[in-house]
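*Asks:* Predicted coordinates and the sequence they were generated for:
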Amino acid sequence: MDQILNKVGGYWLSKRADKEISSVGDDINSLSSSIEEGTKWLVNKLKVDHRSQKRKCAMEVADEESTKRALTSTRFSDLNPPLSEPVIKALNCAGFEFCTPVQAATIPLLCSHKDVAVDAATGSGKTLAFVVPFVEILRRSSSHPKPHQVLGIIISPTRELSSQIYHVAQPFFSTVTSVKSILLVGGVDIKIDIKKIEEEGANILVGTPGKMHDTMERLDNLDFRNLEVLILDEADRLLEMGFQKQITSIISRLPKLRRTGLFSATQTEAVEELSRAGLRNPVRIEVRTEIKQLTSQTSSEELASTKTPLGLQIEYLLCEAEKKPSQLVEFLLQNMPKKIIIYFMTCACVDYWGRVLPQLSVLKSFSLIPLHGRMKQSAREKALSSFSVLSSGILLCTDVAARGLDIPGVDWILQYDPPQDPNVFVHRVGRTARIGRQGSAVVFLLPKEDTYVEFLKLRRVPIQERKCFPDALDVISSIRSAAKEDRDVMEKGLKAFVSYIRAYKEHHCSYIFRWQELEIGKLAMGYGLLQLPSMPEVKHYSLSVDGFVPVNDINVSDIKYRDKAREKQRRKALQQKKEAAPQLPKPEGSKQSLDHPPAVIRKKTGRQRKAMRTKEDDEEFERDYRLLKKLKKGVIGESEYEKLTGFTGFEKEREDGDENDSEEAIFPVYKTKKQEFKSKGTLNRSRAKAKHSKYGSFKSSFMTKSRKNRK
């Protein structure tokens, strides 16, 4: 027996050992395969990094050559009138030796006490074109200004642009002795800014018009009598954003004997009006990029001016709304190691795509940073600074980052949604190919929006067609899966969809972007919606819902937040709402039988309601007329008449009034009745005459009564 047990035990131990050895072998195989996969990934990563570094070096060389071509042969030290030595030193420390065309044209004029209105392509160096003469003018003014004596003001439309100008100008401001500067932008408590100005003083104000105007309104000790220079950067945008009232108020506080500069990439009628109102005999400077075009007939070259930088290549891509996400993802995969800015129509769209794109498995390794105007100021600054220092990454933003921002190394501008204002198109694409560098841009258009291409060409924007990616990965199912798993994704998608449609309705080019022809169904599929939301645009305007496939295998009200705290709060709110819902009291009396349901009460039509109102008015007029006849015959007394007609206080008002009171004051009720009577459009002419004759006698009776009372 013992021998049998020993044999069985040995057999069992041997089997167990075999299993363990097999398991160890499997683990070793798994480990080796993991090591192999990791090695392949590392090799691919090194190859990508090597290609990226190689491309970066090549682009740096190309950019350096392009930058040299974009500069003129004029040195800052050769300008006339000459710049001061500290300013030249600050320019050299920043790496600026030669001027761009706009700088070479603008700086001498502003330094010669001329007002200027500058229209130059975006990315042409406008910031230094006004910062350098701004500082030179201040250096020639009072050497030791008082703490609250304002010498110069720079106004720009957005917080980000104001902050950028402020930090670019700081090395130059420091060359002016005893001068304090302050940045005035939203997102910072105005009490903090006021306290800082009161304690430290401020001689240079840089900021947005709203915050600057508010600060001027609250501070009485700021002295603008010796102000030397006013700069309005992105002047067209300042007016488009509704700051005209604030700018007018700011200018009214400033002395007329000052230097003023208006800088913009687009000159509009509003800018022309502001130029006439705020500038004294301005010199107009227009700097345009010229490209050589080969004419087909004569085969000769001719120059054509454009509103975009010379090194910028712009393309458009036509695709249906439900295919836009797939084309976007494929575009990002094809341009993986590059630095890209993607523009959306609304803040809600940025929130949504910034939430859903990182959840796609193919984009896990991408750095996606959202930026829009509804973010807190600290979050906006953090997002912008984070993207600026990246060598490759993706910024998802609205037009808050479309103007003036100088973000280094941007390779591509992708406009997922065309801008509402066509003027913004040039500013968007101008975030790349700055100061002569190379850059590319692409805009996604729906097939019905193809006329926008010709519109851009008429506006001197060169643009070419780009073909769709034929094998783009379908990501709609992945987006819908993300919405099913997290209520936050689903709600953000609905908000983005609704905000896009409402923004689409407000397009400035409504003859191109016709929202009545918008295909809601395909658009909803492109946003990965599970169900179509209830919208007036869909209900009342019969927009096309073709192409939308709703998800019926899940109840959207049952979708939970992935964040447990938010889900708990939602459940609690639903329970409170359910408990607070009023309980309708049960009707008393016998229940209606099923054979005799309650009668349906129908609403009266508009014509019926008008007829009822007319009948009531007629009856009231007849009653007043009969009461007047009874008063004349002595059947009723005056007090009873006044009580019945609501004419109480008539005698008292007459005694307290002036003897020369007008007829309207004596007969207020009659006049009111007559006006009300005349406003009725339902009475025909014969009835109106009859009623008017009755009220003629009504008036004469009151006149007789008034004369008796005077006697």
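*Replies:* Arrived safely, thanks for sending. Numbering: from 1, shown residues only.

*Asks:* use CA for all of it now, contacts and neighbours both
*Replies:* Fine.

*Asks:* Please identify the buried residues of stretch 252-267?
*Replies:* L254, R258, R259, T260, G261, L262, F263, S264, A265, T266, Q267 (16 or more other C-alpha atoms under 10 Å).

*Asks:* three-state assignment of the last one?
*Replies:* To tie it back to what came earlier, the one meant is Q267. Of the three states, Q267 takes coil under DSSP: H, G, I helix; E, B strand; the rest coil.

*Asks:* related to what we said a few turns ago, which ones among the buried residues of stretch 252-267 map onto strands?
*Replies:* Members of the buried residues of stretch 252-267 lying in strands (criterion: DSSP state E): R259, T260, G261, L262, F263, S264.

*Asks:* can I assume the first one is in contact with E228?
*Replies:* Yes: with contact defined as C-alpha atoms under 8 Å, R259 reaches E228; the gap is 6.2 Å.

*Asks:* Secondary structure class of the closest residue to I413 other than its chain neighbours, three-state.
*Replies:* The shortest distance from I413 to any non-neighbouring residue, by C-alpha to C-alpha, 6 or more residues apart in numbering, is to A441 (4.4 Å). Of the three states, A441 takes strand under three-state DSSP.

*Asks:* Below is structure B, check it against A:
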Amino acid sequence: MPKSVEELTKVSQIPARRTKTPNESIVQDGKEEFSAVINNDLFCPEPLSSFSTQLSPIVISTLTNQMGIERLTKIQTRALSPILGKSNVLMKSETGSGKTLAYLIPLIEMLYRQSLEKKISRDDGTFAIILAPTRELCVQVDKVLKKITSSLNFMVCGGIMGGEKRKSEKERLRKGVNILVATPGRLEDHLRSTQSFKCDKVKYLILDEADILLDFGFEERVKNIYQMLIQRKLQNPLISQNQTEKTLSESIQKVLVSATLHSKIQTLAQQIDVVNALYIGHGSDGEFIEKVFNLITDKLPSNIFTIPAHLTQYAIIVPPQFRLVMLAGFLRSKTMSESLEQEPGKIIVFLSCCDSVEFHYNFFKYFQSKFKFIKEVPLIHVPLFKLHGDIEQKERTNIFKQFSDAKEGVLFCTDVAARGLDLPCVKWIVQYDPPGNPKEYLHRIGRTARMGVKGHAVMFLHPHEELYKKLLEKYKLTIHEIKGETCLESIILSFRRKSMRDPIEAAAWLQNIFEQELVNSGKENTELYSLAVNAYFSYIKYYSTHGGDVKYIFHLNNLHLGHLAKSFALKDSPSKI
């Protein structure tokens, strides 16, 4: 019998079926080549006060006193002058580098200068529109926007997004919103149906997370939105006098913000009449550049994804029958106060689908509240949260706020939380179900190590998925391996006598408890058992949908379905479920 997790891993490994031979010499994502570099230089060395020639005293005061900002980041510094100079900008920078403030600071400065010439009121309608791909990102941008305008009471900010009541949004738009944050679908809807929406004075259009707008299929909606904005301008005789559609289009400054460069980003820019744009970001060689590109004829730099120097990445190779036990041990060890060096922190666990989020959240909630181990010790003592796309918008917003405000906790979520969101004090990212697309892996780990704070990321891999770790290492990522035994130490010491040192025995002991409790819950309350069964089948479906470029790693034939069932605490084989 194997005496360690490492030995068990070797025994349980199934030879991978290679459906496609990977290109060993070049790293690609579809047709897009990209690589990763370490960024050791996040902040500008000069203090915020040194920007007094570019920023008004009230803006500097708000940033310093209301937001606690002493220095700008590099991307904020580089973007300031071009945006203030009315250039169309394509901004690319890593997650956690301060991209939101990189466009908000000059935007607020420009509107403040405008107010000095002619007083701004909400009756003027909308001057700036910020498009964001998700409702959570809209909420986040709106929150930052309200902070930065807290000293400018005349400036009205607000958001409209799917899941909210259209009637109340219509009323806000009728009264006037100077800076509007919106999801594409809801903005398009109001442009078509809300005639009282005053948007003929729009001067600034910002596409936040432009690459995700493309990934989510919003290209056509963005085009429609832009055309309707131009039509609204044309319909106002005071604005359209002696103006053509082209000159009205040129009167709108556009900023596209992204962490990666999508192959269609140039097409998206052309949809909103951007031909020449100042690119601010890393060049193909990894150096930081500012260069004007013709988006019709020029080729943009290849994707360089920058990784914070203070982010440490790990991988755990886990046999499927012990995945749930390892996750429990890992979460317990990282939420114990001594493991966080007496400082509270948060963990985000990324899962493959909504069913899996529901199962894992409710499973650990059950072992937190209804089942007590030796000495009445709960398995995980910190608050637990869940977030996925099937949750109603109002509840999602509340959960997002609760987790953001919490000092510690564990969030189980799908990729709805992977892109653009700034969740403070996240110390660990756990990719329990790794994404097939390496770019999604990079976006996920971007939820930690933000703004110069240390962070860690770990992914759980089946034995046959170790090839994925090797694939990521081709992107110049350094991924350290964690031995499975370390995840079980807290279980051994907390719940069993100290003489018990065999990790396999500890894992089997805890797995048996998990399975027995799920059987008991199935007799008394079928909800948790049903969640496990649904999550199991959804995981199989998720696994079968991996793209062809990584199918040689994530192939359904590589899974032992009986062992996989145990990773959802199911004692019976799949045929008996």
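*Replies:* Nice, I can see it. Only a predicted model underlies this, so the values are computations on that prediction, with no experimental measurement involved.

*Asks:* Assuming the best superposition, what's their TM-score?
*Replies:* In this superposition the chains share a TM-score of 0.74, using TM-score structural alignment, normalised by the length of structure 2; 456 aligned residues with a C-alpha RMSD of 2.6 Å.

*Asks:* ok so, going back, contacts only, for the counterpart of the residue nearest to I413 of structure 1 in structure 2.
*Replies:* By TM-score structural alignment, A441 of structure 1 lines up with A457 in structure 2. Contact analysis of A457 of structure 2 by C-alpha atoms under 8 Å, 6 or more residues apart in numbering lists L311, T312, Q313, Y314, W428, I429, V430, Q431, I445, T448.

*Asks:* R232 of structure 2 now?
*Replies:* C199, D200.

*Asks:* Would you verify that it is located in a helix?
*Replies:* Yes: looking at R232 of structure 2 with three-state DSSP, it is inside a helix.

*Asks:* sorry, back to before: in the contacts of A457 of structure 2, which residue is surrounded by the most others?
*Replies:* Counting neighbours by other C-alpha atoms under 10 Å, T448 comes out on top of the contacts of A457 of structure 2 with 29 neighbours.

*Asks:* got the contact list for that one?
*Replies:* Contact partners of T448 of structure 2, counting by C-alpha under 8 Å, 6+ apart, are G96, L311, C425, V426, K427, W428, I429, K454, G455, H456, A457.

*Asks:* so E465 of structure 1 touches L317, yeah?
*Replies:* Yes: here E465 of structure 1 reaches L317: they are 6.2 Å apart, a contact under C-alpha under 8 Å.

*Asks:* what about S168 of structure 2, neighbour count?
*Replies:* Counted with other C-alpha under 10 Å, residues neighbouring S168 of structure 2 total 11.

*Asks:* Could you pull up the contacting residues of the aligned partner of it in structure 1?
*Replies:* In structure 1, the residue matched to S168 of structure 2 (TM-score structural alignment) is I192. By C-alpha under 8 Å, 6+ apart, I192 of structure 1 lies in contact with nothing.

*Asks:* mind checking the longest helix of structure 1?
*Replies:* For structure 1, the longest helix by residue count, based on DSSP state H, is helix 2-70.

*Asks:* what does I225 of structure 2 align to in structure 1?
*Replies:* Aligning on TM-score structural alignment places I225 of structure 2 opposite I250 in structure 1.

*Asks:* my bad, should have said E70 of structure 2
*Replies:* Structural alignment (TM-score structural alignment) places E70 of structure 2 against E97 in structure 1.

*Asks:* Kindly report the same for D142 of structure 2.
*Replies:* In structure 1, D142 of structure 2 lands on Y166 (TM-score structural alignment).

*Asks:* host element of that match?
*Replies:* For Y166 of structure 1, the host element (DSSP states H and E) is helix 159-173.

*Asks:* packing partners for that helix?
*Replies:* Helices and strands touching helix 159-173 of structure 1, by 3 or more C-alpha pairs under 8 Å, 6 or more residues apart in numbering; DSSP states H and E, are helix 85-93, helix 126-140, strand 181-184, strand 204-207.

*Asks:* Superposed on structure 2, what's the mean shift for it?
*Replies:* Per the superposition on structure 2, helix 159-173 of structure 1 and its aligned residues are separated by 1.4 Å on average (mean C-alpha distance after the TM-score superposition for structure 1).

*Asks:* Flag every buried residue along that helix.
*Replies:* Quick answer for helix 159-173 of structure 1 (16+ other C-alpha under 10 Å): R159, E160, L161, S162, S163, I165, Y166, A169, P171, F172, F173.
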